[in-house]
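> fold the following and give me the result.
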Amino acid sequence: MAAQVSYDDVRVGTEMPARDITVKRIDLLRYCGACSDFTATHWNERIAKSVGLPDVIAHGTYTIAAAVRVLTDWVGDPAALLEYSVRRFTRPVVVPDDDAGATVRISGAVEELLDDRRAVVRLRARFDGLEVMSGARAVVRLA
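Just a heads-up that it's a prediction; the model follows:
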């Protein structure tokens, strides 16, 4: 599949459309199985609260995966992702046991244009209006 975003059409500061991702407890349980990380703070409210958390929290890697998915959807080709890194997580995504779940807003902007049609994109993930990961950057190859 060819990339939808052309290198010639972006500039430093070009923003990818923000997208809200809903995270529910069932999503966390599925993710536990997919990544074999059954740490109780990701599914058990009693355990999460016993260690000082307000409730069950999403895996940090779940948030990373959501951000990458929004980015590769924007670029138009999952294979266009060349590099990805997150410096640290700044706060948890708390997922209540209800039908609404938690909403994470994923956004990003082109931070630098490189040779060979590559771009550095700074990604953001916000929960309750606050950043949940810091230093998230990806390098993608554009059409």
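
> from now on I want contacts and neighbour counts done on CA atoms only, so please keep to that.
OK.

> what about the helices in the chain?
25-35, 45-50, 60-75 (DSSP state H).

> any idea which of those gets closest to L114?
Smallest distance to L114 across these (CA to CA): 15.6 Å, for helix 60-75.

> contacts made by the closest one with the rest, please.
3-5, 16-17, 19, 21, 31, 78, 80-81, 86, 89, 92, 106-108, 123-125, 140, 142 (CA atoms under 8 Å, 6 or more residues apart in numbering).

> if we can go back for a sec, TSV for the helices of the chain, including mean neighbour count and distance to D97?
Putting the helices of the chain into TSV (neighbours: other CA atoms under 10 Å; distance: least, CA to CA, whole Å) gives the following:
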stretch	mean neighbour count	distance to D97
helix 25-35	15	6
helix 45-50	15	9
helix 60-75	18	17
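
> another sequence for comparison is provided below:
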Amino acid sequence: MTATVSYDDVEVGTELPSKTFPIQRSNLVQYAGASGDFNVIHWNERVAKSVGLPNVIAHGMFTMAEASRVLTEWVGDPGAVVDYGVRFTKPVVVPDDDAGASLEVSGKVTEKLDARRVAVELTARSGDDKVLGRAKAVLQLA
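Okay, the predicted model is just below:
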């Protein structure tokens, strides 16, 4: 698979399509099984609250992975992500109800680099909280 976005068609300031990801407790259980991260703060409300959290929280790496989908869906190829890093600023709190939580992610091209690469910054929010800081990626375009 190759990137479907052409370097020549992208300008600094190009906005990636925003996306909202619903997050339920069942997603956390599935992620725990896939990742092997069974830390109780990701599934047990009593323990999460006993350590000062408002409720069960999503895994940081799950949040980071969901946010990266804005990149991969825009560029059309997960292999086009050359570099990606974030700083976790707030947890995504996932209540045990029908609504769960939501992660709203947007992105913007901030720089055109050499070798048909672009720098992208992501903004990720859950409710009023910015949950990822310094969320930056480098993408290899067609």
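
> do you know which of the helices of structure 1 lies nearest D116 of structure 1?
Short answer: helix 60-75, nearest of the helices of structure 1 by CA to CA, at 15.5 Å.

> give me the mean deviation of the closest one from structure 2.
By mean CA distance after the TM-score superposition for structure 1, the fitted helix 60-75 of structure 1 averages 0.8 Å away from its aligned residues in structure 2.

> relative to L53 of structure 1, how far out is the spatially most central residue of structure 1?
Central residue of structure 1 (CA atoms, centre = their mean): A67, 2.4 Å from the mean position. Distance of A67 of structure 1 to L53 of structure 1, given as CA to CA, to the nearest Å: 23 Å.

> now the farthest one out in structure 1, which residue is it?
Structure 1, CA atoms, centre = their mean, max distance from centroid: S50 (26.9 Å).

> residues making contact with stretch 129-142 of structure 2?
With CA under 8 Å, 6+ apart, stretch 129-142 of structure 2 has contacts from 2-7, 64, 75, 80-92, 115-125.

> tell me the buried residues within those.
The neighbour-count test (16 or more other CA atoms under 10 Å) marks 3, 7, 64, 75, 80-81, 84, 86, 88, 91-92, 117-125 as buried among the contacts of stretch 129-142 of structure 2.

> in structure 1, which spans are strands?
15-23, 81-85, 88-89, 102-113, 118-127, 130-131, 133-134, 137-141 (DSSP state E).

> could the ones you listed go into a markdown table alongside distance to H42 of structure 1?
Below are the strands of structure 1 laid out as a markdown table (distance: least, CA to CA, whole Å):
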| stretch | distance to H42 of structure 1 |
| --- | --- |
| strand 15-23 | 12 |
| strand 81-85 | 22 |
| strand 88-89 | 15 |
| strand 102-113 | 13 |
| strand 118-127 | 16 |
| strand 130-131 | 19 |
| strand 133-134 | 17 |
| strand 137-141 | 25 |
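
> picking up where we left off before, for G101 of structure 1, find the nearest of the helices of structure 1.
G101 of structure 1 sits nearest to helix 25-35 of all the helices of structure 1, at 7.1 Å, using CA to CA.

> what about that closest one, how far off from structure 2?
So helix 25-35 of structure 1 averages 0.5 Å relative to structure 2 (mean CA distance after the TM-score superposition for structure 1).

> look up the closest residue to Q24 of structure 2, ignoring the ones flanking it.
Spatial nearest neighbour of Q24 of structure 2, chain neighbours left out: G100 (4.8 Å); criterion: CA to CA, 6 or more residues apart in numbering.

> distance of that neighbour from L71 of structure 2?
24 Å.

> and what of A58 of structure 2?
Distance from A58 of structure 2 to L71 of structure 2, by CA to CA: 20 Å.

> equivalent analysis for V82 of structure 2, please.
11 Å.

> one more: A135 of structure 2?
Taking CA to CA, one finds A135 of structure 2 at 11 Å from L71 of structure 2.

> tell me which of the helices of structure 1 lies nearest to V12 of structure 1.
helix 60-75 (15.3 Å).

> this completes my enquiry, with thanks.
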